[in-house]
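*Asks:* Fold the stuff below for me.
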Amino acid sequence: MESTLKALRDGESVLDLSPRSTVSGGVEDIYGEDRATEDQLVIPWTVSVASGYSLLRDPQYNKGLAFTEKERDAHYLRGLLPPTVSTQQLQIYLLISMREKKLMNSIRQYQVPLQKYVAMMDLQERNERLFYKLLIDNVEELLPVKYGSIFRRPQGLYISLKERGKILEVLKNWPERSIQVIVLTDGEWILGLGDLGCQGMGIPVGKLASYTALGGCLPITMDVGTNNEKLLNDEFYIGLRQKRATGQEYYDLMHEFMTAVKQNYGENVLVQFEDFANHNAFELLAKYGTTHLVFNDDIQGTASVVLAGVVAALKLIGGTLPEHTFLFLGAGEAGTGIAELIALEMSKQVIKPTVLIGSLGVGRTFTKEVVEAMTSNNDKPLIMALSNPTSQSECTAEEAYQWSEGRAIFASGSPFDPVEYKGKVYASGQANNA
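*Replies:* Have a look, this model is predicted:
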């Protein structure tokens, strides 16, 4: 600890190998208040940060009057702050009551979105914690303001074709280590704007402004070129000046990225695909849906909200989903995603199968949840896992009997040995053209 304090006093940076956790085991809440142990002396650094006056100028870690007495001693803040120690909630109240209340009034008077954006970004650059707290407290009013649409300082990672073979190294350049959510765009299909190429960064940055409470978030733009001639001819364009990569070149880069993400951030990091064109959006979701935690807001997020609205509206218009006829104008990601989800919901309400037949050629697709759902609707569900060889069977005989509590009638394309369950031996049938 003495060496750490000396380094801080001398203006050196300090590296903490346990990001987003306190040095002595305390935990930081989403608003920056430290729930620390008694001997806690320093706030949790993500990678490195200065002390004293420089700390108060750092928008990400400055807590203003919320620094505790111990933190003020540890980080050489004595005399740089008034003596009062207050919570950030109180600071928000005071700021809104005084200076920030004036800011909110100014924001409400602005007619041009750019003016609202600049006002909010000024606050973010002064104190990022207060910026997000203000955003959370006024989410309905402030969320429509698109943050990050102008390059002021690095707010995310840019990965381009130039980084092929080095994507893992690029990810390690981001200072935050504990990443839970990545919003990824290739900028090809920004709603209402089209192909923005590298300038699509504002989309994941703005999207993550509403996700801050989740913890570590990282906006990433994958620059594979642009087909926007205006951008290609713009001398101030910051991205690759080439036509968009397609085919194998494109998917090889994406695969390297998805592999590197899991290597660097672990199995549970969520990758949200944002504003990809149809031909890539559905392909990526299908390809990585079984190996990564992935989500496409345009396909899945919009669909879930629309379905919820339709279901709620049925209370007024009457009937069930299958009794209504749906007409879609537009077959983009949103329209297709909505249609698929509505169809899935219909299938849950009107289809209660008594026989389940698998011939997909993909193993373990009859999951425990599937078998249990079949069993809940039938006293003796017939389950036929017909795919060969045994490794590709939709489920095993043992799984079918155990998950159905011995009630399933099971047949498979490849033979399974008899299964003993709760003292009874079950011999499954083989259903193929042999």
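
*Asks:* CA atoms for contacts and neighbours, from now on please.
*Replies:* Will do.

*Asks:* Give me the helices and strands touching the longest strand seen in the chain, please.
*Replies:* Assignment by DSSP state E gives strand 217-223 as the longest strand of the chain. Secondary-structure packing of strand 217-223 (3 or more Cα pairs under 8 Å, 6 or more residues apart in numbering; DSSP states H and E): strand 157-160, strand 181-185, helix 202-209.

*Asks:* For the helix or strand following that strand, buried residues please.
*Replies:* Heading C-terminal from strand 217-223, the first helix or strand you meet, by DSSP states H and E, is helix 229-232. Neighbour counts over helix 229-232 (16 or more other Cα atoms under 10 Å) mark L231, L232 as buried.

*Asks:* Stretch 96-115 now?
*Replies:* For stretch 96-115, using 16+ other Cα under 10 Å, the buried residues are I96, E100, L103, M104, I107.

*Asks:* now those residues as JSON lines including secondary structure?
*Replies:* Output for the buried residues of stretch 96-115, formatted as JSON lines (DSSP: H, G, I helix; E, B strand; the rest coil):
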{"residue": "I96", "secondary structure": "helix"}
{"residue": "E100", "secondary structure": "helix"}
{"residue": "L103", "secondary structure": "helix"}
{"residue": "M104", "secondary structure": "helix"}
{"residue": "I107", "secondary structure": "helix"}
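
*Asks:* Helix or strand: which one has R153?
*Replies:* With DSSP H and E as the test, R153 turns up in no helix or strand.

*Asks:* what about it, neighbour count?
*Replies:* Look at R153: counted by other Cα atoms under 10 Å, it has 8 neighbours.

*Asks:* Distance of it relative to Y288?
*Replies:* Distance check for R153 against Y288: by Cα to Cα, to the nearest Å, it reads 32 Å.

*Asks:* Check the gap between the residue nearest in space to the middle of the chain and K146 for me.
*Replies:* In the chain, the centroid-proximal residue (Cα atoms, centre = their mean) is V181; its distance is 3.7 Å. Remark: distance between V181 and K146 (Cα to Cα) = 19 Å.

*Asks:* next up, for comparison:
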Amino acid sequence: MSLSHTASKEVDLNDPKQLALHKLYRPERVTPREKGYDLLKNPRLNKGMAFSLYERHYLGIHGLLPPAFMTEEQQAYRVMKKLREQPDDLARYVQLDELQDRTEKLFYRVLCDNIKELMPIVYTPTVGLACQKFGAIYRHPKGLYITINDNSISKIHQILCNWPYSSVQAIVVTDGERILGLGDLGAYGMGIPVGKLALYVALGGIQPQWCLPVVIDKLLDDPFYIGLRRRRVRGPEYELLLDNFMKAATKRFGRDTLIQFEDFAFENAYTLLDRYKNEYCVFNDDIQ
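*Replies:* From the prediction side, this is the model:
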């Protein structure tokens, strides 16, 4: 059963931008495990109203969608129209977040086609406000959370195995201590690796399932705080947690997996980069 998400226009493979889009939207032959309502809840497979009549019957979703058909281009136009009607950038961020939870291909179609307009929404500066409000706007998990309570290679490896995709090639990890100059936001910093990886996909043309956002959580006063409620760990215990994460990540996904350190405190950023740069595939764009 072919669920094609490709754009219909011809692709000039000599054009780097079109080639990146082609890689993102290339035809995929998918045999979904889910059918019916469960399929519509899977953002990797859901095409919204772009499912053909044949697909709707075959996949058991006929009648679960409105009877009209709408191309991906039409749906993208509708999304942008609604985005531009929102009162502020945080509302636009929340709408895009909801879209990504619902239909990932449409999210990236909208982002790729409107990258200049939407990059400040998906990433800086709006993502900083989104991180500050993360507890209030949190809807659906998008990455992995590792805490000091998981401080062993076996426990961290088990968490990494809970991620549904084994083909991860790029990890963006933060401990949330220095989020865009806003200070220590802890687990609220998840918005940073999520946003950075969205740009990897939209601008780098890599596949979403190759990306994994991770927070090493160690704020306590916010009643909506979604992380571990204890003071930040420092010293040897913190170093051991990072050592165990690096070993578990490469055990799970391989030593060629890119691991990007994002928004660590400067003293930790330099220490960690120096510690791991000759042993793992790592970089830190805050200091390099």
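
*Asks:* Count the neighbours of the aligned residue in structure 2 for K162 of structure 1 for me.
*Replies:* With TM-score structural alignment as the criterion, the equivalent of K162 of structure 1 in structure 2 is N149. Applying other Cα under 10 Å, we find 12 residues neighbouring N149 of structure 2.

*Asks:* just to revisit the earlier point, the longest strand of structure 1 vs structure 2, average distance?
*Replies:* Following the fit onto structure 2, the mean deviation recorded for strand 217-223 of structure 1 is 0.6 Å by mean Cα distance after the TM-score superposition for structure 1.

*Asks:* in terms of contact, does L77 of structure 1 touch S54 like I think?
*Replies:* No. Under the criterion of Cα atoms under 8 Å, L77 of structure 1 makes no contact with S54, lying 9.9 Å away.

*Asks:* okay, these two: which has more neighbours?
*Replies:* Of the pair L77 of structure 1 and S54, L77 is the one with more neighbours under other Cα under 10 Å, namely 21 against 12.

*Asks:* Contact partners for the closest residue to that one other than its chain neighbours?
*Replies:* Sequence neighbours aside, G52 is the residue nearest to L77 of structure 1 in space, at 5.0 Å (criterion: Cα to Cα, 6 or more residues apart in numbering). Residues near G52 of structure 1 by Cα atoms under 8 Å, 6 or more residues apart in numbering: R9, H75, Y76, L77, L80.

*Asks:* Which residue in structure 2 occupies the aligned position of the first one?
*Replies:* Taking TM-score structural alignment as the criterion, R9 of structure 1 has no aligned counterpart in structure 2.

*Asks:* again, but for the second one
*Replies:* H75 of structure 1 maps onto L59 in structure 2, with residues paired by TM-score structural alignment.

*Asks:* Verify the stated contact: that match with D38.
*Replies:* No. With contact defined as Cα under 8 Å, L59 of structure 2 does not reach D38; the gap is 10.2 Å.

*Asks:* residues in structure 2 aligned with the longest strand of structure 1?
*Replies:* Using TM-score structural alignment, strand 217-223 of structure 1 pairs with 211-217 in structure 2.

*Asks:* Show me what that stretch is in contact with.
*Replies:* Surrounding stretch 211-217 of structure 2, the residues in contact under the criterion Cα under 8 Å, 6+ apart are 142-148, 168-176, 186-187, 189-190, 193-194, 197, 227-228.

*Asks:* now swap in stretch 85-95 of structure 2 and tell me
*Replies:* L83, R84, I121, V122, T126, V127, L129, A130, I137.

*Asks:* cutoff 7 Å now
*Replies:* Stretch 85-95 of structure 2 is contacted from outside by L83, I121, V122, T126, A130, using Cα atoms under 7 Å, 6 or more residues apart in numbering.

*Asks:* follow-up on the earlier one: the match of H75 of structure 1 - how many residues pack around it?
*Replies:* Neighbour tally, L59 of structure 2, other Cα under 10 Å: 18.

*Asks:* ok, now E372 of structure 1?
*Replies:* E372 of structure 1 has 18 neighbours, counted by other Cα under 10 Å.

*Asks:* Please apply the same query to E34 of structure 2.
*Replies:* For E34 of structure 2, the count of nearby residues is 14 (other Cα under 10 Å).

*Asks:* Which residue in structure 1 occupies the aligned position of it?
*Replies:* For E34 of structure 2, the aligned residue in structure 1 is A50 (criterion: TM-score structural alignment).
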